[in-house]
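Undergrad: the following comprises the amino acid sequence and a computationally predicted model.
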Amino acid sequence: MSWDLGRFWNTLTYYDALPFAEAWRWVHNGFQPKSSVNPVPPILSGSLPAQALLLGRGLPTGLAEALKQQGVEVWDSSQDLAQGLAAATVFLGLEDAELAQTHLDQIRHSGRTEQMLFDFRQPNPDLGEFWGILDDVVMGGVSQSQLLWGEGELLFTGQVSTANSGGFVSTRTRNLEPPLDLSGFAGLELRLRGDGQRYKFFLRDQTGWDSPAFSCAFDTRPARVSGTESSAEQTVRIPFAEMVPTFRARLLPNAPPLNSSRICSLQLMLSKFEADGSLNPRFRPGSFQLGLRWIGAYRRDPLPQIIGVVRDRIPEGLLALMQVGSSRWCGVEAAADMEESILVTQLLQLMQSPQSVGQVERVEQFHA
């Protein structure tokens, strides 16, 4: 492969790295107006989860309508659970133990995030409006990567080469307008399938093309050929507190901490270098592939993910399954004669209560 001037030019214009880049794109795209697509939620300050999934038997009949009145999107078991499970709070009726166990098994294997930012499980024709390719062609290298839609995931794939002093491939968003306010969150979650290599994730709190970035490396599991479920699928957490300020694979020890209330862009990279300029021990030149299911955010004070509801006592077996299925479970034991309207009110409160995580609540105690 030889260095590609055309790719170099397209990269700089895509990311507005040249003074006339936007005008050039306007001409190149046939004088079409600039897209107004904003792929991520503009406001993330609210504490109420955006989605709720109602499963099982024994839930109060007024729960769905009460949630809708609060602006929550409500899913039920008649819809695609694989889509609904990712970011929803699950209200699980435990009246039918066998059915509840089936749902808990589904939840345990689904992978979860608290706040969905980018959902790649369904193809999106607007992907190119906000995610682009940024490879070592900008410094004379010859590596090449691309974004392709796979089955329930976005594939970041291609060839990485150390020729011409290169050695990195990446995909990066354009600057987000307005910037993301993630100040109420502790970090990001990536659901992905890897290839055994070590990747880096970057955040920027400035809009400059070549501005400093905050980096965190993570290792992926190698894919296994046999088996019905890929052993490589995993959830990776990127804590904001562990991201280090860098500039071109050099640490910036005197830089201020990441301003998580102003996230201007995100970037995923495979590089021969670590953040401090040392060699990446798991890097290998040649073909690579990373499958992305989604990018989400997790809270500083996590809210319940599974709220198991039963009249009387929760069976020990189901309680153990909830604990295995999620660290963010909450059990609700309601009196047999409790009015459904009172139970609904309490469930809405528990949905927004970090204090209820990992607890079994007897709801009649709130109305003694």
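TA: On my side now, so go ahead.
Undergrad: switch to C-alpha atoms for all contacts and neighbour counts from now on
TA: Will do.
Undergrad: tell me if I'm right that Asn54 and Glu73 touch.
TA: To be clear, residue 54 is Leu; Asn isn't right here. No: using Cα atoms under 8 Å, Leu54 makes no contact with Glu73, being 10.8 Å away.
Undergrad: who has more neighbours out of the two?
TA: The neighbour comparison of Leu54 against Glu73 (other Cα atoms under 10 Å) goes to Leu54, with 21 against 16.
Undergrad: list the contacts of the more buried one.
TA: 64, 74-77, 90-93 (Cα atoms under 8 Å, 6 or more residues apart in numbering).
Undergrad: need the max-distance pair from the residues you listed.
TA: Spatial extent of those (Cα to Cα) is set by the pair Val74 and Gly93 at 15.1 Å.
Undergrad: between those two, which one's more packed in?
TA: Gly93 (23 against 19).
Undergrad: can you count the residues close to the closest residue to Val138 other than its chain neighbours?
TA: Excluding its sequence neighbours, the residue lying closest to Val138 (Cα to Cα, 6 or more residues apart in numbering) is Phe8, at 5.6 Å. Residues lying near Phe8 (other Cα under 10 Å) number 18.
Undergrad: quick one: secondary structure of Phe8?
TA: Following DSSP: H, G, I helix; E, B strand; the rest coil, the label given to Phe8 is helix.
Undergrad: that one contacts Ile133, correct?
TA: No: the criterion here is Cα under 8 Å, and Phe8 misses it with Ile133 at 10.6 Å.
Undergrad: from the contacts of Leu54, pick the one nearest Pro212.
TA: Nearest to Pro212 among those, with distances taken as Cα to Cα, is Val90, at 39.2 Å.
Undergrad: structure B:
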Amino acid sequence: MIELALMVAPLLVVSGDGFSGWLALNDTIMGGSSSGVCRSGPSGLVLEAEVIETGGGFVSCRSPLFSPPLDLSAYRALQLDLLGDGRRYKLAVACADGVAGLTELIPGGLRWVSEFATSSEGLTTVEIPFEKLKASVRAQPMALPLLRFDPSRITRLQILHSKFGDDGRPNPGFRAGALRLGIEAIRAVP
């Protein structure tokens, strides 16, 4: 018998002009002074920013809300094709929780996050298994035994450069200053 994973082809979630609804979300929402913009085009999404550590220390690009939520339950991971700068970034995934929306009552919202490194030259392809995503609220890990990541209810994707890693500790790959990250494509892979 052939396993289901072998029968499922990768799914292109977003690429090229499909990033057109993505917007910057920076530490200015919490009193910081970093600035960043997201630009989309035929080659994908570019995040250009000036990261200021004091008062926040993060910049990001995030998707619009997916309605209906993305159902990626037939897949085991997200794969990102990036033109990086040698920094460490985080992928943050928001999900509808199926528990009467209780996680949406958490200020800042619950996100499922995982760190990844980029090369300073050429294309970096990273694969982030769903099982590696960690529950987090505002860069702080959360122990939530009743909640599990649900790949069938993904409502938003976000790429961040933050002074905090996915474990809540300082990100060893964080650097203040000018930043440029290209995101060519995001796929769901079996």
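TA: On my side now, so go ahead. These numbers were taken from a predicted model, which means no experiment stands behind them.
Undergrad: any idea what the TM-score comes out to?
TA: The TM-score (TM-score structural alignment, normalised by the length of the second structure) is 0.85; 175 aligned residues with a Cα RMSD of 1.9 Å.
Undergrad: about what we covered before: so which of the contacts of Leu54 of the first structure sit within helices?
TA: Here DSSP state H is the test, and the contacts of Leu54 of the first structure give Ala64 as lying in helices.
Undergrad: buried ones only from the contacts of Leu54 of the first structure, please, as a ChimeraX command.
TA: To isolate the buried ones among the contacts of Leu54 of the first structure in ChimeraX, judged by 16 or more other Cα atoms under 10 Å, type:
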select :64,74,75,76,90,91,92,93
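Undergrad: the residue mapped onto Glu50 of the second structure from the first structure: which element?
TA: When the first structure is aligned by TM-score structural alignment, the residue opposite Glu50 of the second structure is Gln159. Assigned by DSSP states H and E, Gln159 of the first structure belongs to strand 153-160.
Undergrad: tell me which other helices or strands that strand touches.
TA: strand 144-150, strand 168-173, strand 286-299 (3 or more Cα pairs under 8 Å, 6 or more residues apart in numbering; DSSP states H and E).
Undergrad: just name the most buried of those.
TA: Ranked by mean neighbour count, those are led by strand 168-173 with a mean of 23 (mean count of other Cα atoms under 10 Å).
Undergrad: residue contacts, Thr173 of the first structure?
TA: Counting by Cα under 8 Å, 6+ apart, Thr173 of the first structure touches 130-132, 265-267.
Undergrad: apart from its chain neighbours, what residue comes closest to the residue most central in space within the second structure?
TA: Compute the mean C-alpha point of the second structure, and by Cα atoms, centre = their mean the closest residue is Leu91, 2.5 Å away. Leaving aside its sequence neighbours, Leu91 of the second structure sits nearest to Ile159 (Cα to Cα, 6+ apart; 4.8 Å).
Undergrad: wait, what's in contact with the residue mapped onto that neighbour from the first structure?
TA: Counting by TM-score structural alignment, Ile159 of the second structure corresponds to Leu268 in the first structure. By Cα under 8 Å, 6+ apart, the residues touching Leu268 of the first structure are 170-172, 199-202.
Undergrad: same thing but 10 Å
TA: Counting by Cα atoms under 10 Å, 6 or more residues apart in numbering, Leu268 of the first structure makes contact with 133-134, 156, 169-173, 199-203, 215-217.
Undergrad: how close does the residue nearest to Val138 of the first structure get to Ser165 of the first structure?
TA: Distance of Phe8 of the first structure to Ser165 of the first structure, computed by Cα to Cα, to the nearest Å: 16 Å.
Undergrad: what stretch of the first structure does stretch 108-118 of the second structure fall on?
TA: Under TM-score structural alignment, the match for stretch 108-118 of the second structure is residues 210-220.
Undergrad: you'd agree Asp135 of the first structure is up against Val142?
TA: Yes: using Cα atoms under 10 Å, Asp135 of the first structure is in contact with Val142, at 8.2 Å.
Undergrad: which one's more surrounded, these two?
TA: Legend: neighbour count by other Cα under 10 Å for Asp135 of the first structure and Val142, higher for Asp135 (28 against 25).
Undergrad: gap between the more buried one and Ser161 of the first structure?
TA: When Asp135 of the first structure is compared with Ser161 of the first structure (using Cα to Cα), they lie 10 Å apart.
Undergrad: overlap in contacts, these two.
TA: Residues touching both Asp135 of the first structure and Ser161 (Cα under 10 Å, 6+ apart): 141-144, 167-169, 271.
Undergrad: pipe these into a markdown table and attach distance to Leu321 of the first structure per row.
TA: Listed next are these as a markdown table, based on distance: Cα to Cα, whole Å:
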| residue | distance to Leu321 of the first structure |
| --- | --- |
| Gly141 | 51 |
| Val142 | 50 |
| Ser143 | 46 |
| Gln144 | 45 |
| Gly167 | 45 |
| Phe168 | 43 |
| Val169 | 41 |
| Ser271 | 40 |
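Undergrad: perfect, that will be all.
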